[in-house]
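Enquirer: got a predicted structure here, sequence first:
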Amino acid sequence: MADALPLTIPHVAAAAARRWPAAVALIEGADTWTFAALWDDCRAVASALIARGVGDGDRIAIWAPNCRQWVIAAIAAQTCGAAIVPLNTRLKGREAGDILRRTGARMLFTVTGFLGIDYPALLEAEDLPALAETVMLDRDFAAFVSSGSGPTDPRVDQALAGLTPDHVSDIMFTSGTTGVPKGVLMTHGRILPQVSVWIGNTGLGQGERYLIANPFFHSFGMKVGWVACLLAGAVMVPMPQFDVAEAIRLIEQERIAFLPGPPTIFQMLLAEREQRPFDCSSLRGGTTGAATVPPVLIERIRSELGMADIITAYGMTECVNITSCRPGDPVDLIAQTCGAAIPGNEVIIADEAGREVARGQTGEILVRGTGVMLGYLDDPAATADAIDAEGWLHTGDVGTMDANGYVRITDRKKDMFISGGFNVYPAEVEKILAAHPGVGMVAVVGAPDERMGEVGVAYIVPRPDANLVPGEIIAWSRDNMANYKVPRRVVVVDDLPRNASGKVLKIELRS
């Protein structure tokens, strides 16, 4: 991107409307929106928010699947100077209520039903003193929009004029090793340069149709998803959830060119193609990672799906884009590494003291640069733990770096495991399980799984006189935590292996 970057995400949307007013920006079902129409909708929603007094420093939550209204509500809230608080659609009421309270969210945009879930009903038991209004995107959105003064409201221009790259754009929650999810404070000025580099590495082009299956509540779906589309002039084709048959229909019907996702998405498409060949001639490129990707999978994505420009990359909520492969990198490098530091980042492999180790040696992956988060919401201690005095973000991932700076992730320093593309922190799952009346002690570890990558296994010591049935514990877990956190296996034990100081030896449980 040779041009100067717009200041903020709403400025990106405004610039796209000026640059490509009549070009298609978004496709949803049989409907399309141009960049000009999308920006008009964002302005109209911003006017309705301003009429309610929403402004600098406010927090607006969005709890909904990928859809056009999600994008519009987000840009509108940010236009007012507010930060958005994206909520994972798999959260239960207790988990969502905690995030809404901690952010002091004054408004919530949600939906009446997605996958049969009544989101407002989940919050009925939650005490949310700051939450003044809930707007149903799938029912009341038009009425909400009409309560403002429309897209020509001059107050929208005034709000936009006051918006700077240092405004907090979003507070995404990442599960914490302490058992309490942490809110990552990100600013517009940290996101856009990283997205610009990502566009350069992937070749995402104006008019290319981008199937966004990664959820908008995740950095991947939002920042290198719809924000990247606005910056590149690409066409957003949002998917509420990944379904292989629907993905194939969209690839064929909408001529999808660009499709990122975890390795499992590509494995599912390849398996379907073996059963029923489909037209994938429109596919050009995408990204996958940071999980280890078998070289044969990269070869098959290229040869069988026609995605010549597939690359691997690595990022996290605390730093959108850390490393990336480059177009033209050899297949084995793309498959076996997650690339080298992107421009604007420094990446090192460090020992326990934070000192860089020799190339080829194993250590923790550290990153420093323009894209590292501002910090964790209301948690200076956790921020200081994550970002050291020299500005290095300690990722908690363990890996090696070759002579050319390409990074390979080998392990995780923390107990975290990745299930179906979602980070799962055992401490958080253990904290919820401990609330079960029959649970005395619990330890959760990740175990390899062919389909999900890893799944949780809970080892539970029952309370005296409690008769724990594994199936009932799993059912209880489904009612009390997001489904990706639910242990797939429960093992009832008399005791847990511990060291001399009483710490549970998870390494023994894993083996």
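Expert: Sure, I can see it.
Enquirer: when you work out contacts or count neighbours from here on, use the C-alpha atoms and nothing else.
Expert: Noted.
Enquirer: from the centroid of the protein, which residue is nearest?
Expert: By CA atoms, centre = their mean, the chain has its centre lying nearest to His218, at 1.6 Å.
Enquirer: need the longest helix for this structure.
Expert: helix 35-51 (DSSP state H).
Enquirer: let's bring in a second one:
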Amino acid sequence: MENGLFDQFRIGDYLEHHAKSFPTRTAVCDTRSSLSYSELAEAVDACARAMHAANILPGDRVAVLAPPRVEALITFLAAAKLGVIWLGLNPKYQLNEMDYIVSDAKPSLLFSIDTLEGRNYREDAQKLLRAHSSIRCSVGLESDDIWDVGFSDWLVEGSRKVQETEKFAAAIEAVPLSTPALLVYTSGSSGKPKGVMLGQRELLQRSRTQNEQFPVTPYPCVLNPLPINHIGGMHFLTLYTFVGAGTIILTEKFLPDEFIGAIKNKKINILYILPTMFQIIAGRPEYSPEMLDNLQWFVFSGAAMPMEFVNQLFRSKCNVGLTYGMTETCGSVTYARKSGDNQEVLFNSIGAPTPPGEVRLMNETGALCKAGESGEIQVRAEFCMRGYFNRPEATAEAYTDDGWFRSGDIAKLREDGNIEFVGRISEMFKSGGYNVYPREVELALEEHSDVQLAAVVGIPDPLYAEVGWAYIIPRDGVALEADALKEWCAKRLANYKIPKHFVFESELPMLPVGKVDKARLKRGHEETLAH
């Protein structure tokens, strides 16, 4: 697609365009249903009419409690057409987590599943409805007995109430490109989660850039297991594919064998994945590196890929790419791609600012970093978040006086223009007065051929203030020893960076987005000490 033709498109405009241009192409599917672009447009139109009939107005919020499913995408696109802000609730949330987010976002409408993997959500949803008067209507995605209405009936009733009137058409036409589309709550590593408002203009611009960087012929087909409350699931996979008029295959959770089957059977032509997920896939007996030749692109993000797998990817015929971004930047802002023998770039860096000038590194004195110098990654504000929901002070603090978003990530500028990620300021810990960035230590550990995965956290220590604890998943059938790993680290790291303790596990707690749950590791350590 030529960007100039679509720069002023809103999300709803893309849907209308795709429905006319590719009416029979599969737009989205899950294990329950499959919709072509014309069918998706029809369902979204009915959903938008129903929202309009329920007096859901621009700027209102609608919440969806569900795994990645077709209904979630329908509600998101319908909300976007009306300028309504869409909020995903992760089924992995406990009631207190859902209660906090709902109390903060104050949605007017709640869509909800009944059950998932043996858990019953009906009681939790009813508690939310009783506790929060902002929710004027509840819609059951799987039944209608305890809800105000079931999803199918709600669409039919809404369509009957709102005919194709000038008022309805005018409501859609009046939605500006600048309107927020997504409300994503950050993990809250530095306190309670904050709602990040992501605008249509910014999300679509990042998606167009992503399509330019990773072009697929004739169109992208992507398998998406990431939760609907996450920027990765809704933008990095879904909106990228949607903007590219591709096919989105939704799956309710990450299943390595499902990915292997999709690659082998050529159901997907681009694989977007976190390195931890790929390491799990590569450990399955059904996996073989040769299957990567079936892909046009292999793209990873969220963490560094171990060199063993980078080399494997370079031996394959598929293109390889990586990106860096975060929720507040509305998507990826640096990119790198396989080119010749540049394995080192994809292993050691997060790529270069894309487009040029989108990212800068600032040192502690407030000056631009020179090559070889470390500083904070800052992103040009133009295509970043619309702000933190109802938190003007936090929004102001997130930006510099000259209009750049402060990422809270530390990185080093290289001579070749690429950027080396050092670590999160919030994850950094001080050991004996020295700054230690866990990711640097993890990369050194994961270079060991017998280490499958490493996670390092800072734990309070009476002598050093904090020391590193390394949680290790060894390769299958391997017995690792702490002394051997300490010796390994000593050849690669300054002594203050070497973990003081090593814990060997067959698995580590994971977040729904495929990253190690380090907060849970710390809690587990504290609970052990308490007993």
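Expert: Good, I have the coordinates. What you are looking at is a predicted structure, and each value in this text was computed from that prediction instead of being measured.
Enquirer: so the residue mapped onto Asp409 of the second structure from the first structure, which of the three states?
Expert: In the first structure, the residue matched to Asp409 of the second structure (TM-score structural alignment) is Asp397. State at Asp397 of the first structure, reduced to three classes by DSSP: H, G, I helix; E, B strand; the rest coil: strand.
Enquirer: give me the number of residues near Asp397 of the first structure?
Expert: 17 (other CA atoms under 10 Å).
Enquirer: Val180 of the first structure matches what in the second structure?
Expert: With TM-score structural alignment as the criterion, Val180 of the first structure lines up with Lys192 in the second structure.
Enquirer: what strand or helix carries its match?
Expert: Applying DSSP states H and E as the criterion places Lys192 of the second structure outside every helix and strand.
Enquirer: okay, it and Gly88 of the second structure: tell me how far apart.
Expert: According to CA to CA, to the nearest Å, Lys192 of the second structure stands 17 Å off from Gly88 of the second structure.
Enquirer: between these two, which is the more surrounded one?
Expert: Each of Lys192 of the second structure and Gly88 has its neighbours counted (other CA under 10 Å); Gly88 has more, 24 against 12.
Enquirer: can I assume the more buried one sits in a helix?
Expert: No: assigned with three-state DSSP, Gly88 of the second structure falls outside any helix and is strand.
Enquirer: rewinding a little: quick one: contacts for the residue nearest to the centre of the first structure?
Expert: Neighbouring residues of His218 of the first structure by CA atoms under 8 Å, 6 or more residues apart in numbering: 86, 88, 172, 317.
Enquirer: TSV for those, including distance to Ile212 of the first structure?
Expert: Output for the contacts of His218 of the first structure, formatted as TSV (distance: CA to CA, whole Å):
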residue	distance to Ile212 of the first structure
Pro86	16
Asn88	16
Met172	18
Thr317	18
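Enquirer: for those, which one is nearest Ala96 of the first structure?
Expert: Asn88 (8.3 Å; CA to CA).
Enquirer: I figured that closest one was touching Phe217, is that so?
Expert: Yes: between Asn88 of the first structure and Phe217 there is a contact at 5.7 Å, judged by CA atoms under 8 Å.
Enquirer: more neighbours, these two?
Expert: Phe217 (23 against 20).
Enquirer: returning to that earlier point: in the second structure, what range does the longest helix of the first structure match?
Expert: The aligned range for helix 35-51 of the first structure is 37-53, by TM-score structural alignment.
Enquirer: what residues sit buried inside stretch 320-330 of the second structure?
Expert: Going by neighbour count (16 or more other CA atoms under 10 Å), the buried part of stretch 320-330 of the second structure is 320-325, 327-330.
Enquirer: what does stretch 343-355 of the first structure give?
Expert: Neighbour count says stretch 343-355 of the first structure has 345-351, 354 buried, by 16+ other CA under 10 Å.
Enquirer: do stretch 401-421 of the first structure as well
Expert: Of all the residues in stretch 401-421 of the first structure, those buried under the rule 16+ other CA under 10 Å are 401, 405-411, 415-421.
Enquirer: and what of stretch 50-66 of the first structure?
Expert: 50, 54-56, 58-66.
Enquirer: how about the strands in the stretch 351-500 of the first structure?
Expert: Counting by DSSP state E, counting those that start in this stretch, residue ranges of the strands within the stretch 351-500 of the first structure are 363-369, 375-376, 393-401, 407-412, 417-419, 422-424, 439-449, 453-462, 489-492.
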